[in-house]
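In: Structural data only, the sequence is not supplied:
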């Protein structure tokens, strides 16, 4: 199964070489990598050219900097890279970040997992960050969810779910939609991917405004959004944090900001979240 790897990059001259080097060193060689230079003002274009000039598996697309609603910029760049390729030539579609280092057997293990499991639609490893001189599990999500920087989709699954959405929350929406279509999301825990941009920082803590917008663009109804806001406020041990999230969510509702999911897809997402809530929190 041949890989198509799309890597959006904006001002990544220092990190991108680590990512591209780790791809060149893969034991599985059958891939094409398209680096989408999203309006970089540093030497990102020069870095990319060093790879495209010496390795035909690497290509580049140059864009003006994307300006879109929160969370959509990276997906917009990804789609621009995707438009340059014929999907029929590939079996696996990847959205990778430009600041990660893959183990040498990453593509090999992902390809083997897809080939041996026809119902697997989304596969990836686990992210690790540097903290106090050691690489530790990032912990920004549960260990059964494939994170945004390392997404690998079976081509048939990707097409059936109509790709990924240009919106905040896209990397959770995809998992819900593909599961509703009968595909499985699978993490390979022994595949450790190093996230090199944020060293020693706890970036799992986000501002209240972010969560409000995230719950809105995820398509959550008011009840589920309030429940989710309460969970985040409990983590922060702050009542005011809850009300700030709600205020952000309600501002989005009042503004009637455009959702990138259909009404049917929104129903699927809310149903899945409700079932998860009943299992995890209400023990039903």
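Out: Now that the structure is in, tell me what you want to look at. Here the structure is a predicted model, which is why all the values come from computation and not from measurement.

In: rest of the way, CA atoms for contacts and neighbours
Out: Fine.

In: What helix or strand is residue 109 located in?
Out: Using DSSP states H and E, residue 109 sits within helix 106-116.

In: and that helix, which residues are buried?
Out: Using 16 or more other C-alpha atoms under 10 Å as the burial criterion, the residues of helix 106-116 that qualify are 106-111, 113-114.

In: And stretch 37-49, by the same measure?
Out: Neighbour count says stretch 37-49 has 37-40, 44-45, 47-48 buried, by 16+ other C-alpha under 10 Å.

In: and the helix holding residue 109, what does it pack onto?
Out: Applying 3 or more C-alpha pairs under 8 Å, 6 or more residues apart in numbering; DSSP states H and E, one finds that helix 106-116 contacts strand 120-131.

In: so how far is the strand it packs on off the chain centroid?
Out: Strand 120-131 sits 10 Å away from the centroid of its parent chain (C-alpha atoms, centre = their mean, to the nearest Å).

In: adding another structure so you can compare the two:
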């Protein structure tokens, strides 16, 4: 069996939602079911989805009242709610699909073929291209990371990690793929598969500097190593908004630290993530190994330790 389902959380996406709708109905291998949660929209989102669903029986629209405030936690809850509706469906793979992306007609056929080639592949996807000032800019991505707007999971992997963890400031995709790697699954992006993303991540609720500040908060909550965080911010000094974006990024991280925000992930998770990040630092900057490795060894994890 090589069946898949798609899950989408959509709120006030009338400007974009036709793009994924047209992309999915054009696929050479269509999903067995596509559950779209209309998460409290007050625009024409539901109307547009219903128009497509009338012609494509695999599309199912669910209307919910949604959270009063738009955030990444509400998205995770909507996706998990949609997944609960798949209980009577036989499938092998499940994809999260944002309501503001598009891709080629063979995209899912290609992703499924990558899964077929590697039984340890738990999460797969392509490379994101963001639309910025009329141009598509390729978003840098590590080979073992897949963008949240289009993560495709092997079903066993998705259920092993417990779905998406609701996080107000984002990072639900990062936590999912880190959790997958902790449990022995491989995560791979395939640069030959392109995803076109029509809105900067987080820009539905914030300007660019605000996006960076919230990214800093998110990365503190997930457990990013402070050295890794500083190096990432320094490497983006020339990116728009120049200087101010990097400053906001660092300020968000240390503001969350000073406010003693409680992390929603386990200590095991933080240790595992930081061990990965320190390996990346050492590979890029030889000689740092002895300086930053103390206290960051990885401990064995249990099935129940993920969300303490």
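Out: That came through fine. Here the structure is a predicted model, which means the values were calculated and not measured.

In: follow-up on the earlier one: let's have the buried residues of helix 106-116 of structure 1 in TSV, adding distance to residue 266 of structure 1.
Out: Shown next, in TSV, are those (distance: C-alpha to C-alpha, whole Å):
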residue	distance to residue 266 of structure 1
106	33
107	33
108	35
109	33
110	30
111	31
113	30
114	28
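
In: And residue 16 of structure 1, how far from residue 196 of structure 1?
Out: Relative to residue 196 of structure 1, residue 16 of structure 1 is positioned 10 Å away (C-alpha to C-alpha, to the nearest Å).

In: So if I had to pick from the two, which one is more boxed in?
Out: residue 16 (24 against 19; other C-alpha atoms under 10 Å).

In: Please give me every residue in contact with the more buried one.
Out: By C-alpha atoms under 8 Å, 6 or more residues apart in numbering, residue 16 of structure 1 lies in contact with 9, 44, 47, 98-100.

In: Distance to residue 65 of structure 1 and secondary structure for those - can I get that in TSV?
Out: Shown next, in TSV, are the contacts of residue 16 of structure 1 (distance: C-alpha to C-alpha, whole Å; DSSP: H, G, I helix; E, B strand; the rest coil):
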residue	distance to residue 65 of structure 1	secondary structure
9	10	strand
44	13	helix
47	18	helix
98	16	coil
99	18	coil
100	21	strand
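
In: Just the closest of the residues you listed to residue 31 of structure 1, please.
Out: residue 98 (16.4 Å; C-alpha to C-alpha).

In: any idea how far residue 108 of structure 1 is from that closest one?
Out: From residue 98 of structure 1 to residue 108 of structure 1 the distance is 20 Å (C-alpha to C-alpha).

In: As CSV, the contacts of residue 16 of structure 1 with distance to residue 205 of structure 1 would be great.
Out: Shown next, in CSV, are these (distance: C-alpha to C-alpha, whole Å):
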residue, distance to residue 205 of structure 1
9, 24
44, 29
47, 32
98, 22
99, 20
100, 20
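
In: nearest to residue 261 of structure 1, of those residues?
Out: Checking these against residue 261 of structure 1 with C-alpha to C-alpha, the nearest one is residue 9 at 25.2 Å.

In: Using the three-state scheme, assign the residue lying closest to the closest one once chain neighbours are set aside.
Out: Using C-alpha to C-alpha, 6 or more residues apart in numbering and skipping the chain neighbours, the partner closest in space to residue 9 of structure 1 is residue 37 (5.1 Å). Secondary structure, DSSP: H, G, I helix; E, B strand; the rest coil: residue 37 of structure 1 is strand.

In: what does residue 143 of structure 1 give?
Out: coil.

In: isn't it right up against residue 186?
Out: No - counting by C-alpha atoms under 8 Å, residue 143 of structure 1 sits too far from residue 186 to count as a contact (9.4 Å).

In: Let me see the contact set for the residue nearest to residue 9 of structure 1.
Out: Residue 37 of structure 1 makes contact with 8-10, 44-45, 60-63 under the criterion C-alpha under 8 Å, 6+ apart.

In: Helix, strand or coil: sort out residue 94 of structure 2 for me.
Out: strand.

In: What residues does it make contact with?
Out: Listed by C-alpha under 8 Å, 6+ apart, the contact partners of residue 94 of structure 2 are 4-7, 152-155, 158.

In: Residue 64 of structure 1 corresponds to which position in structure 2?
Out: Using TM-score structural alignment as the criterion, residue 64 of structure 1 maps onto residue 65 of structure 2.

In: excluding its backbone neighbours, what's nearest its match?
Out: Residue 65 of structure 2's closest residue in space is residue 40 (C-alpha to C-alpha, 6+ apart), at 4.4 Å.

In: Could you measure from that neighbour over to residue 74 of structure 2?
Out: The value you get for residue 40 of structure 2 to residue 74 of structure 2, if C-alpha to C-alpha is used, is 10 Å.

In: Against residue 220 of structure 1, how distant is residue 263 of structure 1?
Out: Residue 263 of structure 1 sits 11 Å away from residue 220 of structure 1, going by C-alpha to C-alpha.

In: Could you check which of the two is surrounded by more residues?
Out: The neighbour comparison of residue 263 of structure 1 against residue 220 (other C-alpha under 10 Å) goes to residue 220, with 21 against 11.

In: Locate the more buried one within the secondary structure: which element?
Out: Here residue 220 of structure 1 is covered by no helix or strand, with elements defined by DSSP H and E.

In: Tell me the residues of structure 2 aligned with the helix or strand containing residue 151 of structure 1.
Out: Following DSSP H and E, one finds residue 151 of structure 1 within strand 150-154. Residues 150-154 of structure 2 are the counterpart of strand 150-154 of structure 1, counting by TM-score structural alignment.
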